[in-house]
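# quick one, fold the following:
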Amino acid sequence: MSDVNAEECRSGGGADDFFGLRVASIFIILVGSSSGALFPVLARRSSWLHVPKGVFDFAKYFGSGVIIATAFIHLLSPALDALSSQCLAPAWSEYPYALALCLLSIFSIFIIELIAFRWGTSKLKKIGVQHDPHGHNLGGHAAHGPESAFDTSTGAVAAAGVSIPRLTDDKSQTSASSHDLEEAKHNLDNTVLANPLAQVIGIAILEFGVALHSTLIGLTLAVDPDFKVLFTVLIFHQTFEGLGIGTRLAYMRLPAKYNWVPIAGAALYGITTPIGIAVGLGVRTTYNPGTATASIVSGVLDSLSSGILIYTGLVELLAHEFLFNKEMMDGSNMKIAYAVGSMLLGCALMALLGRWA
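You can find the predicted model right below:
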């Protein structure tokens, strides 16, 4: 091992210059992360802030692209680098551990969601609600909770995953209309109430992967020699990522007693990177991200997080938002192009940020 590599691998502190700016970065990134995550949640609930649906659609698809690029460029690639570091024992280079851990994470998340999905479906069957595993409306996903729309012109309630009769104006059905509509609303309420755990599990999985990543990059920022470049990039990185998380949280449909969950999720995302920075500054005299221990910890956590976001991005976002979404499949070519373009823009910008962070 060369003298340069030996210096990089030794225990001890990282860079300690720009200390005042590093402290200020805690609060600057806190504002950026929290704003990106909380704005979609609060805007969708606001009665006075009328945000056009097109803005939410853009944020939703843009955020999907951000999450997918984060998985590959900002998590899996650094994990491969960390677990192939020259500071590690030779045994670490004998097997692609980063890819194996990513694969393990993908199948673990799949099994967790499968169990949650089957549990939710069985609960719906017990209350007599027919469940469509590919039911979608307004970007909803059956395992993460159906959404609904009320059609006042026909008196029909459309609910993802709930089979509801569509009424006509025929006089012969007038007497049954009120009963069918009330039953449809009851089924919808029961569907929402029966599946909150599955929704929370779904968003918790996404939050967990992002939170690990955000904490690690906060630690790195606190002691990185190229602080100014990394700091500038992370402001945009965390804001874009927060926008993606926040839009997903905003579209959760939960019973009233769980209305705090989206806000709590957005706030949790907002504080993860600042916490990482604060911890990094606290241990700056002893923490060096280039040591063998630090490389193993960050490599393993990045690998697991990448699997979480790959599964979420490709299955929950791409497949269920486009391929299994009847609203999208029946939509115009312009709508499809707008959605795909928004997603590719988010992916491209986040991938570009990977050039510096």
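# okay, CA-based contacts and neighbour counts for the rest of this
OK.
# residue 157: which element?
strand 156-159 (DSSP states H and E).
# what's around residue 193, how many residues?
Other residues near residue 193 come to 17 when the count uses other C-alpha atoms under 10 Å.
# so it sits right up against residue 254, yeah?
Yes. Here residue 193 lies in contact with residue 254, judged by C-alpha atoms under 8 Å, at a distance of 7.1 Å.
# before we move on, what SS does residue 150 have?
What DSSP: H, G, I helix; E, B strand; the rest coil gives for residue 150 is strand.
# check the gap between the closest residue to it other than its chain neighbours and residue 131 for me.
Of all residues not flanking residue 150 in the chain, residue 157 sits nearest, at 4.7 Å (C-alpha to C-alpha, 6 or more residues apart in numbering). As judged by C-alpha to C-alpha, to the nearest Å, residue 157 and residue 131 stand 15 Å apart.
# ok, these two, which is more surrounded?
Set side by side, residue 157 and residue 131 show more neighbours around residue 157, with 23 against 18, by other C-alpha under 10 Å.
# give me the distance between that one and residue 326.
Using C-alpha to C-alpha, residue 157 is found at 16 Å from residue 326.
# now the element after the strand holding residue 157, going C-ward?
Assigned by DSSP H and E, the successor of strand 156-159 is helix 174-194.
# packing partners for the helix or strand just after that following helix?
Where DSSP H and E defines the elements, the next helix or strand beyond helix 174-194 is helix 196-223. Here helix 196-223 touches helix 97-126, helix 227-250, helix 260-282, helix 292-311, going by 3 or more C-alpha pairs under 8 Å, 6 or more residues apart in numbering; DSSP states H and E.
# chain center to the first one: distance?
It refers to helix 97-126. When distances are taken as C-alpha atoms, centre = their mean, to the nearest Å, helix 97-126 is centred 16 Å away from the chain's centroid.
# now do the buried residues in that helix.
Within helix 97-126, the residues that count as buried by 16 or more other C-alpha atoms under 10 Å are 97-99, 101-106, 109-110, 113, 116-117, 119-121, 123-124.
# and the shortest one, by the same measure?
Along helix 292-311, these residues count as buried under the neighbour rule (16+ other C-alpha under 10 Å): 292, 294-311.
# pretty sure residue 97 sits against residue 81.
No. Contact criterion C-alpha under 8 Å: residue 97 and residue 81 do not qualify, at 11.0 Å.
# which residues does stretch 282-299 contact?
With C-alpha atoms under 8 Å, 6 or more residues apart in numbering as the test, stretch 282-299 has contacts from 8-16, 78-83, 85, 87-88, 98, 216, 220, 222-223, 280.
# quickly find the element holding residue 132.
Element membership of residue 132, judged by DSSP H and E, is empty: it is in no helix or strand.
# how much space separates it from residue 295?
From residue 132 across to residue 295, the span is 45 Å (C-alpha to C-alpha).
# got it, and residue 281?
18 Å.
# cool, and residue 316?
According to C-alpha to C-alpha, residue 316 stands 30 Å off from residue 295.
# now residue 70
Look at residue 70 and residue 295: by C-alpha to C-alpha, they are 19 Å apart.
# likewise for residue 111?
Going from residue 111 to residue 295 by C-alpha to C-alpha gives 28 Å.
# got it, and residue 177?
Distance, residue 177 to residue 295, using C-alpha to C-alpha: 64 Å.
# and this one, please, so the two structures can be compared:
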Amino acid sequence: MATTTPSLLNHFSISFFLILSIFTPQALSQSNNECTTASSSSCNDKAAALPLKIIAIVTILITSLIGVSAPLFTRSVKALHPDRNLFVVVKSFAAGIILATGFMHVLPDSFDMLSSSCLEDNPWHKFPFTGFVAMLSAIVTLMVDSLATSIYSQKCNTGGGVLIPEAGSVGSQLMRYGVIAMVLELGIVVHSIVIGLSLGASNNTCSIKGLIAALCFHQMFEGMGLGGCILQAEYKLFKKMVMVFFFAVTTPFGIALGIALSNTYKENSPIALISVGLLNASSAGLLIYMALVDLLAADFMGQKLQGSIRLQLKSYVAVLLGAGGMSLLAKWA
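Prediction:
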């Protein structure tokens, strides 16, 4: 893949995390207008919560590595080669998980935060900011997706000949897979840091125990979806390792950050609710767009699935199972 596409996406990623770094310190600071919650629960035990958080860091790191790395070794397994039908079905299952993550986990969290009674009535209760930001995020993702593809295509032109690579060519497919993998990882990394931060800052042992199991399942299968995209992009070994590393460490990093800031982070303070709520909304828009447009629609409207009704039905079942399983986890996480 040409360096133009990664360069554009890298600039976009740097800008996004620059914004994140501006909002995060404010969200972690105590506020005079802090909204206090009800009486403390018997589950709140800081000393007992710390070992659980350490366990969470280790187990989530391991399951994340397993999930994102597993597809990268499937080339040696004939039945799971990207050209095989089974790979398409597994990828559909993972896409269903990513779709449900956006709709059932990240988006509802944003709605809850930005409609909290801890926020002022004007403007937060007068306008649906979650839907608006998610919509803008989906549009921006489309822009990055489209512009990166166009710039790469123009760089591939030679002398005034072909304007864009042939739609079905190997180069065109690899370019699309590369853009998809990088944009998808950006969205996953953002919401992984946020959920890790929330777990690390919490001292509720009752909720942490359920969250560990839920997040392990979540990270493993979400990692499988990302790993499949990385595999299809056919990156060089170093780039694969970098992308695997960042996916695997973001949630544990968020947990460690939450532990370090557990004395100052107040999840019900207005600034924390606003900044984390807006980040969740933007992440939800990105994940929903990627799952529907670049993963599901691209495969289901592609030649392979269009040529086999039976394979389509299997893939539909896989999508429903993935989305259903992740939706069920919304009861605990």
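# who are the packing partners of the strand holding residue 157 of the first structure?
So strand 156-159 of the first structure, by 3+ C-alpha pairs under 8 Å, 6+ apart, packs with strand 148-151, helix 174-194.
# please produce JSON lines containing these, extended by distance to residue 258 of the first structure.
As requested, these are arranged in JSON lines below (distance: least, C-alpha to C-alpha, whole Å):
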{"stretch": "strand 148-151", "distance to residue 258 of the first structure": "17"}
{"stretch": "helix 174-194", "distance to residue 258 of the first structure": "10"}
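# among those, which is the most enclosed?
Of all these, helix 174-194 carries the top mean neighbour count, a mean of 17, counting by mean count of other C-alpha atoms under 10 Å.
# wait, what's in contact with the residue at minimal distance from the centre of the second structure?
The centre of the second structure sits closest to residue 188, judged by C-alpha atoms, centre = their mean, with a distance of 2.0 Å. Going by C-alpha under 8 Å, 6+ apart, residue 188 of the second structure touches 247, 283, 287.
# the first one pairs with which position in the first structure?
With TM-score structural alignment defining the correspondence, residue 247 of the second structure maps onto residue 269 in the first structure.
# how about residue 299 of the second structure?
Alignment note: residue 299 of the second structure maps to residue 321 in the first structure; criterion TM-score structural alignment.
# how close does that match sit to residue 329 of the first structure?
10 Å.
# higher neighbour count, these two?
residue 321 (25 against 14).
# quick one: the more buried one is in a helix?
Yes. According to three-state DSSP, residue 321 of the first structure belongs to a helix.
# what's the separation between residue 71 of the second structure and residue 307 of the second structure?
Distance from residue 71 of the second structure to residue 307 of the second structure, counting by C-alpha to C-alpha: 24 Å.
# looking at those two, which is more packed in?
When neighbours are counted by other C-alpha under 10 Å, residue 71 of the second structure and residue 307 differ, and residue 71 comes out ahead with 25 against 12.
# one step back: give me the buried positions along the strand holding residue 157 of the first structure.
Neighbour-count burial for strand 156-159 of the first structure flags 156-159 (criterion: 16+ other C-alpha under 10 Å).
# let me have those in a markdown table, extended by distance to residue 350 of the first structure.
Shown next, in a markdown table, are the buried residues of strand 156-159 of the first structure (distance: C-alpha to C-alpha, whole Å):
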| residue | distance to residue 350 of the first structure |
| --- | --- |
| 156 | 41 |
| 157 | 38 |
| 158 | 36 |
| 159 | 34 |
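# tell me the counterpart of residue 156 of the second structure in the first structure.
Under the alignment (TM-score structural alignment), residue 156 of the second structure maps onto residue 124 of the first structure.
# how about residue 301 of the first structure, what's its match in the second structure?
Match for residue 301 of the first structure (TM-score structural alignment): residue 279.
# what is the neighbour count of the closest residue to residue 115 of the second structure other than its chain neighbours?
Among residues not flanking residue 115 of the second structure along the chain, residue 125 sits closest, at 6.1 Å (C-alpha to C-alpha, 6+ apart). A total of 14 residues lie near residue 125 of the second structure under the criterion other C-alpha under 10 Å.
# just to check, residue 125 of the second structure is in contact with residue 118?
No. The criterion here is C-alpha under 8 Å, and residue 125 of the second structure misses it with residue 118 at 10.7 Å.
# what touches both of those two?
Shared contacts of residue 125 of the second structure and residue 118 (C-alpha under 8 Å, 6+ apart): none.
# ok so, going back, could you check how far the match of residue 299 of the second structure is from residue 64 of the first structure?
For residue 321 of the first structure relative to residue 64 of the first structure (C-alpha to C-alpha), the value is 10 Å.
# distance check, whatever residue of the second structure lines up with residue 260 of the first structure against residue 300 of the second structure.
With TM-score structural alignment defining the correspondence, residue 260 of the first structure maps onto residue 238 in the second structure. Taking C-alpha to C-alpha as the measure, residue 238 of the second structure falls 31 Å from residue 300 of the second structure.
# the two - which one has more neighbours?
Counting neighbours by other C-alpha under 10 Å for residue 238 of the second structure and for residue 300 shows that residue 300 has the greater number, 18 against 9.
# isn't the more buried one right next to residue 309, touching?
No. Residue 300 of the second structure lies out of contact with residue 309 (C-alpha under 8 Å); the separation is 10.3 Å.
# the aligned residue in the second structure for residue 227 of the first structure and residue 66 of the second structure, how far apart?
Matched by TM-score structural alignment, residue 227 of the first structure corresponds to residue 208 in the second structure. Noted for residue 208 of the second structure: a distance of 22 Å to residue 66 of the second structure, by C-alpha to C-alpha.
# before we move on, what about residue 143 of the second structure?
32 Å.
# ditto for residue 255 of the second structure
Distance from residue 255 of the second structure to residue 66 of the second structure, by C-alpha to C-alpha: 19 Å.
# what of residue 117 of the second structure?
Per C-alpha to C-alpha, residue 117 of the second structure is found 40 Å from residue 66 of the second structure.
# show me which of the two is the more surrounded one.
Applying other C-alpha under 10 Å to residue 117 of the second structure and residue 66 shows that residue 66 carries more neighbours, namely 19 against 14.
# return the residues in contact with the aligned residue in the first structure for that one.
With TM-score structural alignment as the criterion, residue 66 of the second structure lines up with residue 35 in the first structure. Residues near residue 35 of the first structure by C-alpha under 8 Å, 6+ apart: 239, 242, 270.
# Serialize these to JSON lines and add fields for neighbour count and distance to residue 199 of the first structure.
What follows is the contacts of residue 35 of the first structure, written out as JSON lines (neighbours: other C-alpha atoms under 10 Å; distance: C-alpha to C-alpha, whole Å):
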{"residue": "239", "neighbour count": "21", "distance to residue 199 of the first structure": "24"}
{"residue": "242", "neighbour count": "29", "distance to residue 199 of the first structure": "19"}
{"residue": "270", "neighbour count": "26", "distance to residue 199 of the first structure": "21"}
